[in-house]
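K.L.:
predicted coordinates and the sequence they were generated for:
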Amino acid sequence: MTRKTDYLALVNQATDLISVLNSEGNYLFLNESHTAIMGSDLSLFMGKSIFNQIHPADRAVFQASFSLLQTQNKIQFALFRMKSCSGNWQSIKAHAVNFSHDPGIEGIVLVSQDVTELVTAKQQLERAQQRDSALANATGAAIFDWDICADKLEWVSGFYENFGYSATQSNSYEFYSKIDSPDRKRIWNEIEDGIGSSPVKMISSEFRFRKANGVLANVDYFGIFLQNQYGKVYRAVGTLRNISEFESHLQKVRRKNVIMKEIAWSESHIVRAPLLKMLNIIELMETNPDVQPNIKDLIKMVSQLANEFNNNIRGLGDQ
C-alpha cells in the first residue's frame, strides 16, 4: 500500500469529518463520518465544490479564508453552516492544513466537527438568560438559585442592577450577613423551616437588606424549596425585590390626596401602561415551552403580584 492509501484508510475511521480538497475547493476524498451529513453515497460529491454546500450567508467568509491557504500552511475557519442531506443547516467548526506539496496526500486536509447541538444549546441558554433579565428588569427583582447541599448561591440576574453587588456567586452566610441585624434571626428561622418542609414549600417575607453602597433597602423575598426523589430539600429558587422606592412612593401617595387623584385620573396612560406591558411579557413567558417548570412557578408568583398591583391601582379611582 502507498503512503497516501495508508493515510486515507486511517482517517476513514476517524470520528471527525475529514476531507481532502484540491486548491479550487473540490472534494478529492471524504471519510465515512460525512455520511451523517451528506448521506450514504459520498461518491456523489467527488469532484464537486465544497462551496456549494455552505450557507450563502457564510460562503464569502469561508472562501476568503480558504484562499489564504495559497500563502499559509494552516488556517482556522469561522463557524459556518453546511447543508445536510435532510436539507437542514448544520453548524460546522473546522480548520485546514495545506498538504498539496506532500506526495502522500496531495491536497488540502479539512478537519471539521458538527457542533450544531452545542450551538443550539448555547442559543437556548442565551434566550433563557434574556428571559431572566427581562423578568428581573420588569419586576425590579434579583433572581437567585441556591444549591443547598453545596451551599452555592447563584444570582441569575438583577443582583447588581438592584443591589450593586458585582459577584454573582456566594453562599448562605454571605447572604445572611447582609440582612439587617434585627431581622436576621427571623429570616434564618423561615429559611430553616423551608429546608425542613415537606412537601415543597414556598416562603415569603420582608426585611431590610444592606446594599453594596451601605444603604439599607426594604426588600420582599420569595423562595420555593425543591425536593429530590427521596423527599429531601436540595435546592431553592426565588426572588429578592427592592421595594424601598415603591414604599416611599406609596407613602407620598397616602399623604397627598391630590397626587393620588391625579394618578387615578391618568392611570390608564401613565401608571398602568408599563404594568400592562409587563403582564403581557409575563404571559408570553408562561406559555413559552422553553421555560423550565421551576421558573414557570416563579413567573406565576410574579404574575399574581402584578395583577394584585394592577387591581390596587384601578381601585384608587374608586376612592
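P.N.:
Arrived safely, thanks for sending.
K.L.:
from here on, just use CA atoms for contacts and neighbour counts.
P.N.:
Will do.
K.L.:
return the set of buried residues in stretch 131-149.
P.N.:
For stretch 131-149, burial by neighbour count (16 or more other C-alpha atoms under 10 Å) applies to 131-148.
K.L.:
now, which of the residues you listed lie within strands?
P.N.:
With strands identified by DSSP state E, the entries of the buried residues of stretch 131-149 that belong to them are A141, A142, I143, F144, D145, W146, D147.
K.L.:
nearest to V237, of these?
P.N.:
Proximity of those to V237 was ranked by C-alpha to C-alpha; the top entry is D145 with 4.6 Å.
K.L.:
next up, a structure to set beside the first:
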Amino acid sequence: MCQPQKTVAEISFLLLKYLSKTSINDLGSWKKIFVILEKELGYQCIDFVQFSKFNYQICSNLSASRSYSKRQIGVINCLLENYKFEDSPGYFRKLDTPALSEFFDHCKADLLIIVPLFLRKNLEGALLIYSDKTPAKLQEEERVIFNFILSRLKDYFHSNNYKKLLQKRSECLSTIATDIQKRFELAAIASEILIYDWDLIEKKVIRFKRGNNKIWGYSSSKFNKGLFWNKLIHPEDFTKATTTLKLQLDNKTANAVTCRYRFKKLNGEYAFVQDKGYIIRDKEGIPIRIVGGVSDISDLVEKESELEVANERFSLAMKASNEMIYDWQVQKNEVTRSASFQKIYGKKNDQGSLDQWFCKIHENDRERIKTSFFEALENKKVQIWKQDYAFLINNEKIYVTDRCFILRFPSGKPKRIVGAVLDVTETKSMIEEIRTKNEILKDISWSQSHLVRAPIVRMQGILNSLDDPDLYFWKNDELFKIFKDSVMELDQEIRRMAQKMEDL
C-alpha cells in the first residue's frame, strides 16, 4: 500500500485541529474527517458502522461517501459476528468474499480492511476501509492514525448523545419485554395453563397465569420465589422428573422435554400436572433457557385410571370367555383379531383379509354367510349383523355365533366393523343332547298316557265287573286271563320306560 502523502504527525495534527473546532457529537464533523482521511491516505472509501448485539444498526454510517441498506448492514454485521478480530484488523478480498461483492463494485475496490472497535470488551463497531492498493496490510503509520480515530470515537460513545442512544435502546428493549410479557399472559389466558420462562444461566423463573386468579391456591408472588416449585413436587415423582430434565438438557440434539408429576396444592391435596418445555440452546448446544407450560391433567389421569381398570376387567373377562374380538378396516380390507384367537383357534393372532376368514367357513354355510354379510353392508340402515355357521379349524368343524356393529360414513358407506365371534360348539352339543332327551321324554310321556293306561283300564274294568251282577256272565278263568295279560303288559311297559330313563 502507498505511503501517505503527509506524515503521521502532520495528519494527526490536522485531524486534532479539525476536531478541536467542531463538536465530537456532530455526525457531520465525522463525515468530513473521513473525507480527509480518504484524500490524505489514498483509499477508495473509509467508513464507520456501529452495531449492537441485537443485530441492528444504532445509527447511520458516518461517511459522506456512501450509505448502507438494511440488507447490507446485515451482511457486514454477520461478518463482524463470525470473524474473530481480537483487536486486530481483518482483511477480506473480493474474490474470497462473494457476499461483499456489491460493496467492492460500488467502491471500485478489491480489498476491505475492517478495524474493530471494542468498548468494555464488546465489539461496538468497526472502521471499513476499501482499497485497491497493495500491499494488503496496513502500514504502522496508518495503524497509528486509525487508532487515533478509534480513540476519539470512544469519546463519542461516552458522550451525552450516545447515552441518549443507550436510553432509547433501553426503552425499546423495555417495550419489547413488556410486549412479550403481555403475549405470555394472553397465551396463558387462552390456553388456561401456567406458562413459564426459565433462564438457566441466571437461574431465574418467571411464570405467567390467567390474570390475578390463583392457581392451586397460590398467588403469583409465591410462584416466582426461588425453589418454591421444586419443594411442592411429590417426593415419589421428584427424582424421575429431574432425571428426565437432566437427560434432555445433556442431549444436545434434544429441544423439548415433557414429564408428568404430582404437585401439592395449598389445601394439601395433589394435582396431576403435565410439564412441557422447549429448550433454547446457544451455538455450542449448551441449554440457556426453557420456555414451557404446566397444565392440570387431574381429570385426564382419573379418566385414564378408570379406562385402565375397565380394560383390565375386559381383558380378564376375555380370558374366561370363548369370544374372539375383531376389527375390520373396510377401506384397507385388513382385519385385526384379539389375542384370544390363538386360545380359541390354536394359532397366533390373524391379521389377514376378510376373504381369508370366509375360506375357513364350512362350505355348506359359506355362500349363505357371504350373501347375508354383504347384503347387510349394502343396506345403509343395517347397523347390527348376526349369523350362526360352521367353521373349520385343522379340518375339524366347530360352530360359532358371529355378530358385529357396522360403523358408517355420513354417506352410509361402511367405514369400520367391530364384532365378536363366539365358539358355541359345546353349547350346540348340549342343545342336541337336550333335544334327544326331550324326544325320549316325549316318548315316555306318550307311553304313560297310552301304553300304560290301556292295561290299567282293562284291570279296572274287570274289578268293576265283579261287583256288577249283570256282568257276571264272564267266566272266572276268562277274567283271570285278561287280568293276567294286562298285568304282564303293564310290567313290560314299565320296564321299557325304566330303561329309557336310565339311558337319559
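P.N.:
It's in. Because the structure is a prediction, the values reported are computed rather than measured.
K.L.:
so after superposing, what's the score?
P.N.:
The TM-score (TM-score structural alignment, normalised by the length of structure 1) is 0.54; 248 aligned residues with a C-alpha RMSD of 5.1 Å.
K.L.:
show me the contacts for the counterpart of H55 of structure 1 in structure 2.
P.N.:
By TM-score structural alignment, H55 of structure 1 lines up with H234 in structure 2. With contact set as C-alpha atoms under 8 Å, 6 or more residues apart in numbering, H234 of structure 2 has these partners: Y261, R262, F263, K264, Y270.
K.L.:
give me that answer again for 7 Å
P.N.:
In this structure, H234 of structure 2 makes contact with R262, F263, K264, judged by C-alpha atoms under 7 Å, 6 or more residues apart in numbering.
K.L.:
Three-state assignment for the second one, please.
P.N.:
Recorded secondary structure, F263 of structure 2: strand (DSSP: H, G, I helix; E, B strand; the rest coil).
K.L.:
with adjacent residues omitted, what lies nearest to the counterpart of it in structure 1?
P.N.:
Under the alignment by TM-score structural alignment, F263 of structure 2 pairs with M82 in structure 1. Spatial nearest neighbour of M82 of structure 1, excluding adjacent residues (C-alpha to C-alpha, 6 or more residues apart in numbering): I54 at 4.6 Å.
K.L.:
now do R366 of structure 2
P.N.:
R366 of structure 2 sits nearest to F358 (C-alpha to C-alpha, 6+ apart), 6.6 Å away.
K.L.:
how much space between the one you found and G28 of structure 2?
P.N.:
Here F358 of structure 2 is placed at a distance of 93 Å from G28 of structure 2 (C-alpha to C-alpha, to the nearest Å).
K.L.:
before we move on, what about I384 of structure 2?
P.N.:
The gap separating I384 of structure 2 from G28 of structure 2 is 90 Å, by C-alpha to C-alpha.
K.L.:
which part of structure 1 matches stretch 147-162 of structure 2?
P.N.:
Taking TM-score structural alignment, stretch 147-162 of structure 2 hits no residues over in structure 1.
K.L.:
check which helix or strand covers the residue nearest in space to the middle of structure 2.
P.N.:
Most central in structure 2 under C-alpha atoms, centre = their mean is T258, positioned 10.2 Å from the mean C-alpha point. Following DSSP states H and E, the helix or strand that holds T258 of structure 2 is strand 256-264.
K.L.:
from the contact counts, what lies against that strand?
P.N.:
Applying 3 or more C-alpha pairs under 7 Å, 6 or more residues apart in numbering; DSSP states H and E, one finds that strand 256-264 of structure 2 makes contact with helix 235-250, strand 270-281.
K.L.:
and it, how far from the chain's centre?
P.N.:
Its chain's average C-alpha position is 15 Å from that of strand 256-264 of structure 2, according to C-alpha atoms, centre = their mean, to the nearest Å.
K.L.:
so for stretch 8-23 of structure 1, what gets flagged as buried?
P.N.:
So, applying 16+ other C-alpha under 10 Å, buried residues of stretch 8-23 of structure 1: L8, V11, N12, D16, L17, I18, S19, V20, L21, N22, S23.
K.L.:
distance to A96 of structure 1 added to the residues you listed, as CSV?
P.N.:
CSV is the format used below for the buried residues of stretch 8-23 of structure 1 (distance: C-alpha to C-alpha, whole Å):
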residue, distance to A96 of structure 1
L8, 16
V11, 14
N12, 17
D16, 13
L17, 12
I18, 10
S19, 9
V20, 9
L21, 10
N22, 12
S23, 12
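K.L.:
looking at the residues you listed, spot the one nearest S248 of structure 1.
P.N.:
The closest of these, once distances to S248 of structure 1 are taken by C-alpha to C-alpha, is D16, at 61.9 Å.
K.L.:
surely that closest one is in contact with V115?
P.N.:
No - with contact taken as C-alpha atoms under 7 Å, D16 of structure 1 and V115 are classed as non-touching, separated by 11.0 Å.
K.L.:
for D47 of structure 2, see how far away R366 of structure 2 is.
P.N.:
Separation of R366 of structure 2 from D47 of structure 2 (C-alpha to C-alpha) stands at 92 Å.
K.L.:
so which of these two has more stuff around it?
P.N.:
Neighbours were counted for R366 of structure 2 and for D47 using other C-alpha atoms under 10 Å; D47 has more, 23 against 16.
K.L.:
and the more buried one, that one's in a strand?
P.N.:
Yes - membership of D47 of structure 2 in a strand is supported by three-state DSSP.
K.L.:
map it across to structure 1 for me.
P.N.:
Structural alignment (TM-score structural alignment) places D47 of structure 2 against a gap in structure 1.
K.L.:
before we move on, what about V273 of structure 2?
P.N.:
In structure 1, V273 of structure 2 lands on S91 (TM-score structural alignment).
K.L.:
can you report how many residues neighbour its match?
P.N.:
That count, for S91 of structure 1 with other C-alpha under 10 Å as the rule, works out to 19.
K.L.:
can you check Q70 of structure 1 too?
P.N.:
So Q70 of structure 1, with other C-alpha under 10 Å, has 11 neighbours.
K.L.:
would you map the helices across the stretch 351-500 of structure 2?
P.N.:
Using DSSP state H, counting those that start in this stretch, the helices found in the stretch 351-500 of structure 2 span residues 354-359, 363-378, 425-449, 453-466, 476-503.
K.L.:
residue range for the first one in structure 1?
P.N.:
The reference is to helix 354-359 of structure 2. Aligned by TM-score structural alignment, helix 354-359 of structure 2 corresponds to residues 172-177 of structure 1.
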